[in-house]
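Undergrad: have a look at this fold, sequence not included:
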């Protein structure tokens, strides 16, 4: 069976929204690109009219251009390899696919084969999260990665010295991919399918990483706080600069103190600490 590739040029602020919309249409693989993303779907499931209807709903809010092409199944790996460029974050962390060479200057080297999962490090939120992780001691820590995607943040935590890792995501294919990437990086990570219910009653974590979106973070922050050790760290991303005040307000109400935040292209990652 062949695939259909839709290559979208779109403002990064709307990329996550459209990826979610495309997921509802049956697209099950996404590769971040410099100017947007590529989405993939089995040819028999592709409906041009459905695609146009989704893009029309957002036409008044954002400019989108795209092109569609059919890809033979045997060329699938070649397509995502073509679109996945290696990254070097904060002068320390290499994020690459298995077919890329490790940079000599890399202190930490994360190998990701993304397949159908979101989280190659190209999106601003993932980069910001890793930059924030570099400021925290992970040595011997118990770490939770909520909304793990490819597992990139949990893998980063393992390479930074964490010894007890749990990763959670709501998509079964994402969980499978995170497990594959954990094995690829020789990391022991307990990857679970589900949402916040997966951590209820858990042994507390020293660090909780959650790169999701504003609404989920606001809804689930009490669950995160309930399994965070005193003086533990909560690192959040997936929201915009204008949302930071709401995130801070919610965190403070739960007994967390704001420590710092980073911004990139209007995206934010913030660090909070349990009292």
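TA: Structure's in. What do you need? Not measured: the values here are computed from a predicted model.

Undergrad: from here on, just use CA atoms for contacts and neighbour counts.
TA: Will do.

Undergrad: which residues does stretch 264-273 contact?
TA: With contact meaning Cα atoms under 8 Å, 6 or more residues apart in numbering, stretch 264-273 is reached by 13, 124-125, 128-129, 132, 231-241, 244, 251, 256-263.

Undergrad: then this one, side by side with the first:
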């Protein structure tokens, strides 16, 4: 299945509102840019009339333009190769494509070939999650990466000492891509990529650490399941939502029994750490 990219030109405050509106009609990945943002959904969930209705409600509140296009599996590689730049996260982690030079001067290196998957490290949520991972003891731990995308967080977990990572995503090519990237980073013996949603965890034992960089609605829907699948004392790292959504995420997490520890904010996006009581 192909993706729809919705490219929106809008001022900052209006962009935040539009992201929240679009998340309600099936868009689940967002990337900010200098003019506004891009929103992504699968072609089967895309409803142009619903998009037009949302945009019409906010006309006149600053410059607002939008256009959509199909991104096929066939042209995705050309798109990311054209735009993908190497980056450094938290002054310690190099994230690059195979055609970028290595950075042996840094503590960790992750090589990513995104294909049709999201999570190159360039989006604020991924960078925030990796920064938070650096503060969590992964040594010898069994880790769950929900909504794994390219597998970047799973690979980071192994670099930090995880013994095993189950990387789960709902898109077939994403699970395939995560497995390919695990091989590219020589961690395929410790990363299992699995197709599915939260039900793909049926019969799994609880994990020591959970990483969940998805979106607000999925996090809220699956909060109870996360509580069942996290060991006592274990941390869970969330991202994929805006700063104004943190109160709602925190309320749901605490209702499920998690204890809030900390959060980071970058360009209005949040990554928060909670913990299962010991």
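TA: In hand now; what should we look at? Being a predicted model, the structure only gives us computed values, none of them experimental.

Undergrad: follow-up on the earlier one: buried members of the contacts of stretch 264-273 of structure 1 into ChimeraX, please.
TA: In ChimeraX, a selection of the buried entries from those looks like this (16 or more other Cα atoms under 10 Å):
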select :13,124,125,128,129,132,232,233,234,235,236,237,238,239,240,244,251,256,257,258,261,262
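
Undergrad: just the contacts of stretch 264-273 of structure 1: which are in helices?
TA: Of these, the ones assigned to helices by DSSP state H are 13, 124, 125, 128, 129, 132, 244, 251.

Undergrad: spatially central residue for structure 2, please.
TA: Within structure 2, the residue whose C-alpha comes closest to the C-alpha centroid is residue 213; the distance, by Cα atoms, centre = their mean, is 3.8 Å.

Undergrad: excluding its backbone neighbours, what's nearest the aligned partner of it in structure 1?
TA: With the correspondence set by TM-score structural alignment, residue 213 of structure 2 lines up against residue 211 in structure 1. Spatial nearest neighbour of residue 211 of structure 1, excluding adjacent residues (Cα to Cα, 6 or more residues apart in numbering): residue 237 at 4.5 Å.

Undergrad: distance of the one you found relative to residue 208 of structure 1?
TA: Relative to residue 208 of structure 1, residue 237 of structure 1 is positioned 12 Å away (Cα to Cα, to the nearest Å).

Undergrad: with residue 230 of structure 1 instead?
TA: Relative to residue 208 of structure 1, residue 230 of structure 1 is positioned 12 Å away (Cα to Cα).

Undergrad: of the two, who's got more company?
TA: Taking residue 230 of structure 1 and residue 208 together and counting by other Cα atoms under 10 Å, residue 208 has the greater number of neighbours (26 against 14).

Undergrad: wait, doesn't that one sit right on residue 147?
TA: No - no contact is recorded between residue 208 of structure 1 and residue 147 when judged using Cα atoms under 8 Å, the distance being 11.0 Å.

Undergrad: residue 191 of structure 1 maps to what in structure 2?
TA: That one, residue 191 of structure 1, aligns with residue 193 by TM-score structural alignment.

Undergrad: wait, doesn't its match sit right on residue 167?
TA: Yes - the pair residue 193 of structure 2 and residue 167 qualifies as a contact (Cα under 8 Å) at a distance of 4.7 Å.

Undergrad: contacting residues around the one helix or strand the match of residue 191 of structure 1 maps to?
TA: For residue 193 of structure 2, the element it lies in under DSSP states H and E is strand 191-195. The contact list for strand 191-195 of structure 2 (Cα under 8 Å, 6+ apart) reads 154-155, 158, 164-172, 175-176, 178-179, 182, 200.

Undergrad: the strands in the stretch 101-250 of structure 2, which residues?
TA: 108-111, 142-146, 164-169, 191-195, 209-213, 235-242 (DSSP state E, counting those that start in this stretch).

Undergrad: would you list those strands in CSV and tack on distance to residue 228 of structure 2?
TA: Supplementary listing: the strands of the stretch 101-250 of structure 2 in CSV, determined by distance: least, Cα to Cα, whole Å:
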stretch, distance to residue 228 of structure 2
strand 108-111, 30
strand 142-146, 12
strand 164-169, 16
strand 191-195, 19
strand 209-213, 11
strand 235-242, 12
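
Undergrad: which secondary structure element is home to the residue mapped onto residue 82 of structure 2 from structure 1?
TA: Using TM-score structural alignment to pair residues, one finds that residue 82 of structure 2 aligns to residue 82 in structure 1. Using DSSP H and E, residue 82 of structure 1 maps to helix 76-83.

Undergrad: now the farthest one out in structure 1, which residue is it?
TA: In structure 1, the greatest distance from the average C-alpha position (Cα atoms, centre = their mean) is reached by residue 49, at 29.1 Å.

Undergrad: wasn't that one part of a helix?
TA: Yes - counting by DSSP: H, G, I helix; E, B strand; the rest coil, residue 49 of structure 1 falls inside a helix.

Undergrad: tell me how far it lies from residue 56 of structure 1.
TA: In this structure, residue 49 of structure 1 lies at 10 Å from residue 56 of structure 1, with Cα to Cα as the measure.

Undergrad: please apply the same query to residue 31 of structure 1.
TA: Here the distance between residue 31 of structure 1 and residue 56 of structure 1 works out to 22 Å (Cα to Cα).

Undergrad: again with residue 217 of structure 1
TA: Distance of residue 217 of structure 1 to residue 56 of structure 1, computed by Cα to Cα: 29 Å.

Undergrad: comparing these two, which residue is more hemmed in?
TA: Counting neighbours by other Cα under 10 Å for residue 217 of structure 1 and for residue 56 shows that residue 217 has the greater number, 22 against 12.

Undergrad: which residues touch the more buried one?
TA: Contacts for residue 217 of structure 1 were tallied using Cα under 8 Å, 6+ apart; they are 210, 236, 247.

Undergrad: likewise residue 251 of structure 1?
TA: 221, 257, 258, 272.

Undergrad: likewise for residue 85 of structure 2?
TA: By Cα under 8 Å, 6+ apart, the contact list for residue 85 of structure 2 reads 96, 97.

Undergrad: cool, residue 23 of structure 2 as well?
TA: Neighbours of residue 23 of structure 2 in contact, by Cα under 8 Å, 6+ apart: residue 217.

Undergrad: with residue 165 of structure 2 as the reference, measure out to it.
TA: If you measure residue 23 of structure 2 against residue 165 of structure 2 using Cα to Cα, the figure is 28 Å.

Undergrad: do residue 221 of structure 2 as well
TA: Computed with Cα to Cα, the distance linking residue 221 of structure 2 and residue 165 of structure 2 is 23 Å.
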